[in-house]
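**Student:** I would like the atomic coordinates for the input below:
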Amino acid sequence: MATMQQVADRAGVSIATVSFVVNGTKYVTPKTKARVTAAMRELKFRNNVVARALASRRTRIIALLFPTTGNRFSPTTSEFFMAAAERASERGYHLVLWPVDPAGDDLHDLVSGGLVDGVILMEVRMDDPRVAVLTELDVPFTLIGRTRDSSGLPYVDIDFETTIERSIDHLAELGHRRFGLVLEDLDGTPMAGYAPHRRVEDTFEQAMSARGFQGSVVYAEGGSEGGRDAARRLLEADPDVTAVLIMKDDSSAGLLVGLYAAGRRVPEDVSVLSVASSGAAGDQHYPRLSTMVAPGRALGTRAADALIDQLDGTSVELPHFLLPCVLRVAESTAPVSAGASATA
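**Tutor:** Next comes the predicted model:
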């Protein structure tokens, strides 16, 4: 097997430069790094992560922890993961996706075995037992999300409060006064108490009360059928609803079908706004959904930086980053019709 010295000779650099590239310990210019990695491939040099870990007591591996329950890998989640992985690589770390039990019962084995240097925790609940386990194990971690009180925890998150306020602002400017909100039904599952849902629902209800608007909340089962049922129950709760927010990508198509089946045209009779999704997901529907686009890549990058800053000892303060979704207007939102306005 090739040695670092052989790689250095082939690339025309010092052995220290090869070590910097292998270990990610110091900055190397992209041109020099490309020469070194090309030499490593040509010589079939194997970067022995285990040997490095034994020598340095660090693996330079970080884990993104994802709950094992249900199908929760959305397009936005993919963006989080890819952006975090890219940033970790830029900073000399490897990021792995690691499914964990929602209760955190398997975290001890992951951490105590020395497999990873730190973790990023996703899909956070308001009272998340995994946070308590990680705190007790004294492992460096960062949350993508917030618990009920995250003031003493490192986190990055979507600013759901601002996102919902801006969603309602957009629709209110179009004349809407009767709103519906569709969320995923997680009651009775290990993900009950999912923090984004709680924050979105609380903000929605507060905004309805403060503005004197009519608001109805329904929880949808999975898939298209769940969306159809949500449309039916929304119209039962308020037959005159003119604007619907939905935060459930896999049920959006069903919601549109359910509204059409009930004789409601989108957007002529009912406007629909998809929350914390992506433009690509919105474009898969007819009409194309107006969307509050989630800042997936920005959050993934910030989460990786927040954790690696802890690991490298460069943190100066506890990271608290909140990024709102950005409105992308498409075809599913429009001014309220004159008849609906009169009814409201």
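
**Student:** rest of the way, CA atoms for contacts and neighbours
**Tutor:** Will do.

**Student:** so where do the strands sit in the chain?
**Tutor:** Remark: strands of the chain, listed N- to C-terminal, are 61-67, 94-100, 118-121, 141-144, 155-158, 178-184, 214-220, 243-246, 271-277, 290-293, 320-323, 326-328; assignment by DSSP state E.

**Student:** quick one: the ones you listed as CSV, columns for mean neighbour count and distance to Thr37 too.
**Tutor:** Below are the strands of the chain laid out as CSV (neighbours: other CA atoms under 10 Å; distance: least, CA to CA, whole Å):
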stretch, mean neighbour count, distance to Thr37
strand 61-67, 22, 19
strand 94-100, 17, 16
strand 118-121, 25, 26
strand 141-144, 26, 30
strand 155-158, 24, 33
strand 178-184, 24, 46
strand 214-220, 20, 49
strand 243-246, 26, 46
strand 271-277, 27, 37
strand 290-293, 26, 37
strand 320-323, 18, 35
strand 326-328, 18, 39
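
**Student:** okay, the ones you listed in JSON lines with distance to Asn48 next?
**Tutor:** Formatted as JSON lines, the entries for the strands of the chain read as follows, by distance: least, CA to CA, whole Å:
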{"stretch": "strand 61-67", "distance to Asn48": "13"}
{"stretch": "strand 94-100", "distance to Asn48": "13"}
{"stretch": "strand 118-121", "distance to Asn48": "20"}
{"stretch": "strand 141-144", "distance to Asn48": "25"}
{"stretch": "strand 155-158", "distance to Asn48": "32"}
{"stretch": "strand 178-184", "distance to Asn48": "44"}
{"stretch": "strand 214-220", "distance to Asn48": "48"}
{"stretch": "strand 243-246", "distance to Asn48": "47"}
{"stretch": "strand 271-277", "distance to Asn48": "39"}
{"stretch": "strand 290-293", "distance to Asn48": "40"}
{"stretch": "strand 320-323", "distance to Asn48": "35"}
{"stretch": "strand 326-328", "distance to Asn48": "43"}
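
**Student:** and this one, please, so the two structures can be compared:
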Amino acid sequence: MPTMQDVAKHAGVALSTVSYAINGTRPISEETRQRIFAAMEELGYRPNVLARGLASKRSRIVALLLPAAKRGLGLTELEFVMSATEVAREHGYHLVLWSTEIRDPRELQQLMQQGLVDGVIVMEIHEQDERIDLLRKIDFPFTMIGRSADNQGINHVDIDFGQTMQVVIDHLASLGHTHIAFLNHAQEEYDAGYGPAVRTQHRFLESIEARGVHGITRFCEAQAEDGYKAVNDLLAIDPNLTAIIVMNDRAIPGILRALADRGWQIPDDFSVVAVVSSARAAEMTNPTITTAEAPAKELGRLGTEMLIKYLEGKKKEFSEVLIPCELVIRESSGPCPKERGQLV
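**Tutor:** Coordinates of the predicted model:
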């Protein structure tokens, strides 16, 4: 079994330098650190994480808090996880995923005070979020992928939901659509102050009014059957609808089926645009879905790097980074049908 001495010899560095690279107790150059990790990989050396933690009082483990009990982990969420995991690995950290719902802040406090993780990346942020309040109270290192109502003094990155919604509505309006629906997350999530649901709802209503077009909104559970029912309900309220913006890509199969059951073709008779989704999800349907694609990889990278830099004392000032989604036009959006009356 290879030892640290073997790694040092293979990498051409001192034994102490290998220790610094593994434990992060002293700064070393990136080139040297990568050479040491490459030697560890080639030799199959695996450091004892618990022993390292006892010696350095740091575990070099960070946690990603991504509650997914209700909606599950979809393709977009997995992109966040994969990006954060890769960045942590590149910096010599391990990342653990905590996907269970935290119903009592004491659960979180127990995890933090056991010394198992050095810091946390918090996702699925609510406007008033007990997790954030607790982390501030116990002064535990954390960053957010998302925003709460009060973000002062917190490193965070998030999607620019306002600009994203504006771009999507501009796209549909430029195609002549004047009756547009927005299918948001579930009512329960909106009422609980889930940031993305609140921000997109408000910006949709603002943008519709500014554009002078008709808009209607509805909340929807993350299931195909709910998407099917929601489309039919929306069309019953406004038979002149010609386009729908969907916040939840798990509802899209039901939406497509509801439109197909009416004998409508997409995008000739109706346009569908997804927001905060992924390219992989958009390309799995027929037709492929025009999507405002979430910058999941970039947000996962930035959120993790912010935390690690803070842990290693390299970041003194707090940062806020907002990144809009990128609109990728595929097969599901097209010009407003001229003879809507014949389709209803």
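
**Student:** before we move on, the earlier item: go through the strands of structure 1 and name the closest to Val13 of structure 1.
**Tutor:** Taking CA to CA as the criterion, Val13 of structure 1 comes closest to strand 94-100 out of the strands of structure 1, the separation being 24.1 Å.

**Student:** correct me, but Glu293 of structure 2 touches Arg280?
**Tutor:** No - with contact taken as CA atoms under 8 Å, Glu293 of structure 2 and Arg280 are classed as non-touching, separated by 9.9 Å.

**Student:** how many neighbours does the nearest residue to His91 of structure 2 once chain neighbours are set aside have?
**Tutor:** In space, and not counting its chain neighbours, His91 of structure 2 is closest to Ile308: 7.9 Å by CA to CA, 6 or more residues apart in numbering. As a burial measure, the neighbour count of Ile308 of structure 2 was computed by other CA atoms under 10 Å and equals 26.

**Student:** so how far is Phe141 of structure 1 from the aligned residue in structure 1 for Ile308 of structure 2?
**Tutor:** Correspondence of Ile308 of structure 2 to structure 1, assessed by TM-score structural alignment: Ile308. Ile308 of structure 1 sits at a distance of 9 Å from Phe141 of structure 1 (criterion: CA to CA, to the nearest Å).

**Student:** which of the strands of structure 1 sits closest to Ala342 of structure 1?
**Tutor:** Within the strands of structure 1, the stretch nearest Ala342 of structure 1 is strand 178-184; the backing value is 11.6 Å (CA to CA).

**Student:** returning to that earlier point: so which of the strands of structure 1 comes closest to Thr343 of structure 1?
**Tutor:** Nearest of the strands of structure 1 to Thr343 of structure 1, taken as CA to CA: strand 178-184 at 9.8 Å.

**Student:** report the distance from that closest one to the chain centre.
**Tutor:** In this view, strand 178-184 of structure 1 has its centroid 21 Å away from the chain centroid, taken as CA atoms, centre = their mean, to the nearest Å.

**Student:** which residues does that strand contact?
**Tutor:** 197, 201, 204, 213-222, 230, 234, 240-248, 344 (CA atoms under 8 Å, 6 or more residues apart in numbering).

**Student:** now do it and strand 214-220, the angle between them.
**Tutor:** Per axes from the mean of the first three to the mean of the last three CA atoms, to 10 degrees, the angle that strand 178-184 of structure 1 makes with strand 214-220 is 20 degrees.

**Student:** what about strand 178-184 of structure 1, how far off from structure 2?
**Tutor:** After superposition onto structure 2, strand 178-184 of structure 1 sits on average 1.0 Å from its aligned residues (mean CA distance after the TM-score superposition for structure 1).

**Student:** quick one, which of the strands of structure 1 is nearest to Val49 of structure 1?
**Tutor:** Closest approach to Val49 of structure 1 among those (CA to CA): strand 61-67, 9.1 Å.

**Student:** and the closest one, how far out from the chain middle?
**Tutor:** When C-alpha coordinates are averaged (CA atoms, centre = their mean), strand 61-67 of structure 1 and its chain have centres 13 Å apart.

**Student:** tell me if I'm right that Gly92 of structure 1 and Tyr27 touch.
**Tutor:** No - when contacts are counted by CA under 8 Å, Gly92 of structure 1 is not listed as touching Tyr27 (9.3 Å).

**Student:** looking only at neighbour counts, state which of those two leads.
**Tutor:** Counting neighbours by other CA under 10 Å for Gly92 of structure 1 and for Tyr27 shows that Gly92 has the greater number, 19 against 13.

**Student:** and the helices in the stretch 51-200 of structure 2?
**Tutor:** Remark: helices of the stretch 51-200 of structure 2, listed N- to C-terminal, are 75-90, 105-113, 130-137, 161-174, 187-191, 195-211; assignment by DSSP state H, counting those that start in this stretch.

**Student:** want to throw the ones you listed into CSV with mean neighbour count and distance to Glu317 of structure 2?
**Tutor:** Written out in CSV, the entries for those read as follows (neighbours: other CA under 10 Å; distance: least, CA to CA, whole Å):
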stretch, mean neighbour count, distance to Glu317 of structure 2
helix 75-90, 19, 21
helix 105-113, 14, 23
helix 130-137, 16, 16
helix 161-174, 20, 25
helix 187-191, 14, 32
helix 195-211, 18, 24
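
**Student:** can I get those in TSV including distance to Ser19 of structure 2?
**Tutor:** What follows is the helices of the stretch 51-200 of structure 2, written out as TSV (distance: least, CA to CA, whole Å):
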stretch	distance to Ser19 of structure 2
helix 75-90	17
helix 105-113	25
helix 130-137	30
helix 161-174	44
helix 187-191	46
helix 195-211	42
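
**Student:** if anything else comes up later, I'll come back, but that's it for now.
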